[in-house]
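> sequence? don't have it. structure:
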């Protein structure tokens, strides 16, 4: 996956581009989230986060959460994701990706 801002290759497991320091985001997150829901036959973020996700899929979920919080003006979705284990599942997978390098 390439950074959408500087075009350099991203290092899997990191949420910030190692080159330009921009936050890694998915500009097509709604379309990609819909594809994930079909691929895994799951619709909740908590259930999706338990799957063996690709780096791009993890970025899609993080982007969705961030954008939902922004649009609704609070951190309700983030709080829900902390409680239901979504964040810990995603974090664990990112750490595994980092450790593979």
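Ah, there it is. Predicted model, so just to flag it, every value in this text is computed and none were measured.

> contacts, neighbours, all on C-alpha from now
OK.

> which of the residues in whichever strand or helix holds residue 34 are buried?
Using DSSP states H and E, residue 34 falls within helix 29-40. Going by neighbour count (16 or more other Cα atoms under 10 Å), the buried part of helix 29-40 is 29, 32, 33, 36.

> same deal with stretch 90-101?
90, 93, 94, 97.

> need the max-distance pair from these.
Maximum pairwise distance among these (Cα to Cα): 10.7 Å, between 90 and 97.

> distance to residue 81 for the buried residues of helix 29-40 - can I get that in TSV?
Shown next, in TSV, are those (distance: Cα to Cα, whole Å):
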residue	distance to residue 81
29	17
32	19
33	16
36	17
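
> one step back: for the buried residues of stretch 90-101, give me TSV that also has secondary structure and distance to residue 55.
TSV is the format used below for these (DSSP: H, G, I helix; E, B strand; the rest coil; distance: Cα to Cα, whole Å):
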residue	secondary structure	distance to residue 55
90	helix	10
93	helix	9
94	helix	8
97	helix	8
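
> hold the first one in mind and look at this next one:
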């Protein structure tokens, strides 16, 4: 680790921001998700039971497809579906 000399608070903020950007980038690279998930993969990803995902897959609007022989969940649409049904905006965009 190299030594850094900071002159003011703005420099410190820039160092922190860069460190956070690098950490987030590394975390995202480590978490590669496939385009489609099996029901079991989705259950594992969300830390819920297979039965819970199976029941959710029957809800109108749930991002499930049967085009590949078995039920598959479209990953990015699943994340958006969860976000749209949660209080995400209220929690993360409070005061915006």
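That came through fine. A quick note: this is a predicted structure, and the numbers were derived from the prediction, not measured.

> can you calculate the TM-score here?
Taking TM-score structural alignment, normalised by the length of the second structure as the basis, the two superposed chains have a TM-score of 0.25; 38 aligned residues with a Cα RMSD of 3.3 Å.

> what is the helix holding residue 34 of the first structure packed up against?
helix 45-49, helix 55-72 (3 or more Cα pairs under 8 Å, 6 or more residues apart in numbering; DSSP states H and E).

> which one of the ones you listed lies nearest to residue 80 of the first structure?
helix 45-49 (9.3 Å).

> which residues sit against the closest one?
Identification of contacts with helix 45-49 of the first structure by Cα atoms under 8 Å, 6 or more residues apart in numbering yields 36-37, 40, 42, 58, 61, 81, 84-87, 89-90.

> which helix or strand contains residue 95 of the first structure?
helix 86-100.

> could you name the helices and strands sitting against that helix?
Short answer (3+ Cα pairs under 8 Å, 6+ apart): helix 86-100 of the first structure packs on helix 45-49.

> for residue 53 of the second structure, what are its contacts?
39, 40, 42, 43.

> how about residue 64 of the second structure, nearest residue that isn't a chain neighbour?
residue 73 (4.4 Å; Cα to Cα, 6 or more residues apart in numbering).

> mind listing what the one you found touches?
Here residue 73 of the second structure is in contact with 36, 37, 38, 39, 42, 63, 64, 65 (Cα under 8 Å, 6+ apart).

> number of nearby residues for residue 52 of the second structure?
11 (other Cα atoms under 10 Å).

> can you tell me the element it falls in?
helix 50-56.

> picking that back up, make JSON lines out of the contacts of helix 45-49 of the first structure and add distance to residue 71 of the first structure.
Output for the contacts of helix 45-49 of the first structure, formatted as JSON lines (distance: Cα to Cα, whole Å):
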{"residue": "36", "distance to residue 71 of the first structure": "22"}
{"residue": "37", "distance to residue 71 of the first structure": "22"}
{"residue": "40", "distance to residue 71 of the first structure": "26"}
{"residue": "42", "distance to residue 71 of the first structure": "24"}
{"residue": "58", "distance to residue 71 of the first structure": "20"}
{"residue": "61", "distance to residue 71 of the first structure": "15"}
{"residue": "81", "distance to residue 71 of the first structure": "17"}
{"residue": "84", "distance to residue 71 of the first structure": "21"}
{"residue": "85", "distance to residue 71 of the first structure": "22"}
{"residue": "86", "distance to residue 71 of the first structure": "20"}
{"residue": "87", "distance to residue 71 of the first structure": "20"}
{"residue": "89", "distance to residue 71 of the first structure": "24"}
{"residue": "90", "distance to residue 71 of the first structure": "22"}
